[in-house]
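Asker: Could you work out the structure for the sequence below:
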Amino acid sequence: MAKAFASQGDMSEKKITFDEIGKDIYAFTAEGDPNSGVIIGDDSVMIIEAQATPRLANKVIDCVRSVTDKPISHVVLTHYHAVRVLGASAFGAEQIIMGDRARAMVVERGQEDWDSEFQRFPRLFEGHESIPGLTYPTTTFSEDMTVYLGNRRIDLMHLGRAHTAGDIVIHVPDENVMFTGDIVEYHSACYCGDGHFSDWGDTLDAISSFDVDAIAPGRGDALIGKDMVSAAIENTRDFVESTYRPAARVAARNGTLKEAWDAVREECDPKFKDYAIYEHCLPFNVARAFDEARGIENPRIWTAQRDIEMWEALQG
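Answerer: Below you'll find the model as predicted:
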């Protein structure tokens, strides 16, 4: 490779915050690293997103134990990416829940995704030797399901394709709070390498229709208040559209991936270059946008080898 992925050099420790975003509902955030969520019910706790390794999951558990001693009964995973799911074993939960589509993607590409992500972003796999293997759910659903933690109702829903084909969101009606996974980000680049650009905006519209009071996004600060929620949704929309439009124009004239890269940088750099993981995401975002614009509906599977080949083409 001409030079390393930007993420391979990102070794700085991130400051963890643990904010209450509704009564007994918390967002675990870490300056652009993957977020997790905590929902405390009458008798037990639900975790949203498991982190990349059991060692990193224990940082979430430490935060949980600072506010409750109730057992962790459920882990909900919004999609299949390794940095979100491979720490699940640490929680000892009775149920691990995913959407049907996300489970199918673990089967189809889970190992390749793990190998690819580990190569790209080694810091996020602190304690990788503690990972027991791929994470499979104990429970899945197609479009929606409801879990009750005592009297607390939690709705899990697939609202449409966006960051992946199998994204789900989690809504807690009594506090009108939502966990969106990587469908919504805040001052962090969207990772679109497995995304569906043509659907993402409609899925954001579906989230907006809930008119929630707070969102825990996939990365970045917790979004508290309707104004902050709305701003983050529209900013995410702008990021996705600003990535796809220039790549699609290049594809329409039978241009090259390198030309798409240059065109996306010209549009996105002025607006987003200071966002967390921007340089890490950009090559994968451009490659997927270019593919989709050329009619490749299903994102191609990333492998460690494909990552390198793509990166070398962009450097060329």
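Asker: For the rest of this, base every contact and every neighbour count on C-alpha atoms.
Answerer: Fine.
Asker: mind listing the strands for the stretch 201-316 of the chain?
Answerer: Secondary structure of the stretch 201-316 of the chain, counting by DSSP state E, counting those that start in this stretch: strands at 214-217, 223-224.
Asker: could I get those as JSON lines with distance to V286?
Answerer: Formatted as JSON lines, the strands of the stretch 201-316 of the chain follow (distance: least, CA to CA, whole Å):
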{"stretch": "strand 214-217", "distance to V286": "22"}
{"stretch": "strand 223-224", "distance to V286": "27"}
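Asker: and for comparison, fold this next one:
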Amino acid sequence: MSTAPSGPRHGFVEVADRVFHARFPQWDVGVGLVLGRDGAVVIDTRASGVEGGEVVTAVREQFPHLRIGHVVNTHVHFDHTFGNIAFAGATIHAHDHVARDLESDAERIKGLFAADPGDGPELGYTAADVADVLATRLRGPDRTFATSATIDLGDRVVTLAHRGRGHTDGDIAIEVPDADTVFLGDLIEESAHPSLGSDSWPLEWSETLTSHLGWIGPATVVVPGHGRPVDEAFVRGQRDELRSVGEVLRERRLAGMPLADAQREPDGRLPYPLEHLAAAAACVWAQLDPEAEPAR
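Answerer: Here you go, the predicted model:
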């Protein structure tokens, strides 16, 4: 168990009308909070049961009489879902694929942490935080959907939308139309470049963001999975970077370049370090020719 609390850096900060955001030190994960007449929605729950409990405590300290009726997971990864277990009484919403993959992805990440806790100080976590991750019991979503869903808070409606694959195949946007605010999870990151892991879709990610941009205007507050809220221009810029990644990797695959060469050959069009694109390259190789490469 963690020996000290790790609450939000500056509490829940209002980024739009009754829409709040907090950043927590471990993995620099953001948590959203949308208030309505009939309760509240929490968006993402951090990386363990302990950390989820800290979110509940932070909400109660700032809003003593608030009822958390709903939780939404932006995607399947542990740093956004493992805290679900702390939200007793709330209905948890997520994409269908989160329900499908939560147990297998949890087994994967727990195996990785058990084998190698990693470089904790760089990402704000400690050995105790890793122990909390490993000890967490999973709680999956209660309600899932394929393309869209809504949560009625009495005086406002929150919309959940899946518009394509990117960071994972189950990424969703949480839209608060009356406040012109959108939470995009790890489809967008502000405190680091996007994470292109072994379950990402580099050839489709930019088009998924293009689809989301149809609901984002110049004044829209866009909340990423990690980092500070951003605007439309930031989303467009990161979309263009991800398009470049997909184009370069596609060219290399179709040209017949061996995967190992593609993972180490520089290209001025690539916006991110090569060492952070190795998994993305493997995903592209598998997607374009599943029979020729090991399954992702």
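Asker: Tell me which of the strands of the stretch 201-316 of structure 1 sits most buried.
Answerer: strand 214-217 (a mean of 28; mean count of other CA atoms under 10 Å).
Asker: For the helix or strand D113 of structure 1 falls within, buried residues please.
Answerer: According to DSSP states H and E, D113 of structure 1 maps onto helix 100-120. Going by neighbour count (16 or more other CA atoms under 10 Å), the buried part of helix 100-120 of structure 1 is 100-103, 105-106, 109-114, 116-120.
Asker: For burial, what's the neighbour tally of I16 of structure 1?
Answerer: Neighbourhood size, I16 of structure 1 [other CA atoms under 10 Å]: 15.
Asker: How many residues are close by the closest residue to it other than its chain neighbours?
Answerer: Leaving aside its sequence neighbours, I16 of structure 1 sits nearest to A30 (CA to CA, 6 or more residues apart in numbering; 4.4 Å). Applying other CA under 10 Å, we find 18 residues neighbouring A30 of structure 1.
Asker: pretty sure A30 of structure 1 is touching S36, no?
Answerer: No. Using CA atoms under 8 Å, A30 of structure 1 is not in contact with S36; the gap is 9.4 Å.
Asker: can you point me to the longest strand in structure 1?
Answerer: Criterion DSSP state E: the longest strand present in structure 1 is strand 33-40.
Asker: Which part of structure 2 matches that one?
Answerer: Per TM-score structural alignment, the counterpart of strand 33-40 of structure 1 in structure 2 is residues 28-35.
Asker: Any chance you could list what contacts the matching stretch?
Answerer: Applying CA atoms under 8 Å, 6 or more residues apart in numbering, the external contacts of stretch 28-35 of structure 2 come out as 12, 18-24, 40-46, 79-80, 123-124, 153, 183, 191, 224-227.
Asker: how about the nearest residue to the residue nearest the centre of structure 1, chain neighbours excluded?
Answerer: With distances taken as CA atoms, centre = their mean, structure 1 has D182 as the residue nearest its mean C-alpha position (3.1 Å). Nearest non-adjacent residue to D182 of structure 1, counting by CA to CA, 6+ apart: G218, 4.2 Å away.
Asker: what's the neighbour count on the aligned residue in structure 2 for the one you found?
Answerer: G218 of structure 1 maps onto G225 in structure 2, with residues paired by TM-score structural alignment. Counted with other CA under 10 Å, residues neighbouring G225 of structure 2 total 29.
Asker: so G225 of structure 2 sits right up against A192, yeah?
Answerer: No. Look at G225 of structure 2 against A192 with CA under 8 Å: they stay out of range, at 10.4 Å.
Asker: thinking again about what came up before, what's the residue nearest to D182 of structure 1 in contact with, if anything?
Answerer: P34, N35, S36, F179, T180, G181, D182, I183, V184, E185.
Asker: Could you report the neighbour count for the first one?
Answerer: Here the neighbour count serves as a burial measure; for P34 of structure 1 (other CA under 10 Å) it reads 21.
Asker: Determine how far the last residue of stretch 138-150 of structure 2 lies from the first.
Answerer: 24 Å (CA to CA, to the nearest Å).
Asker: Doesn't H80 of structure 2 belong to a strand?
Answerer: No. Going by DSSP: H, G, I helix; E, B strand; the rest coil, the assignment for H80 of structure 2 is helix, not a strand.
Asker: corresponding residue for it in structure 1?
Answerer: When structure 1 is aligned by TM-score structural alignment, H80 of structure 2 is paired with R84.
Asker: Its match against E49, yeah?
Answerer: Yes. With contact defined as CA under 8 Å, R84 of structure 1 reaches E49; the gap is 5.4 Å.
Asker: which helices and strands does the longest helix anywhere in structure 1 pack with?
Answerer: Counting by DSSP state H, the longest helix found in structure 1 is helix 226-252. Applying 3 or more CA pairs under 8 Å, 6 or more residues apart in numbering; DSSP states H and E, one finds that helix 226-252 of structure 1 contacts helix 197-208, strand 214-217, helix 257-272, helix 278-293.
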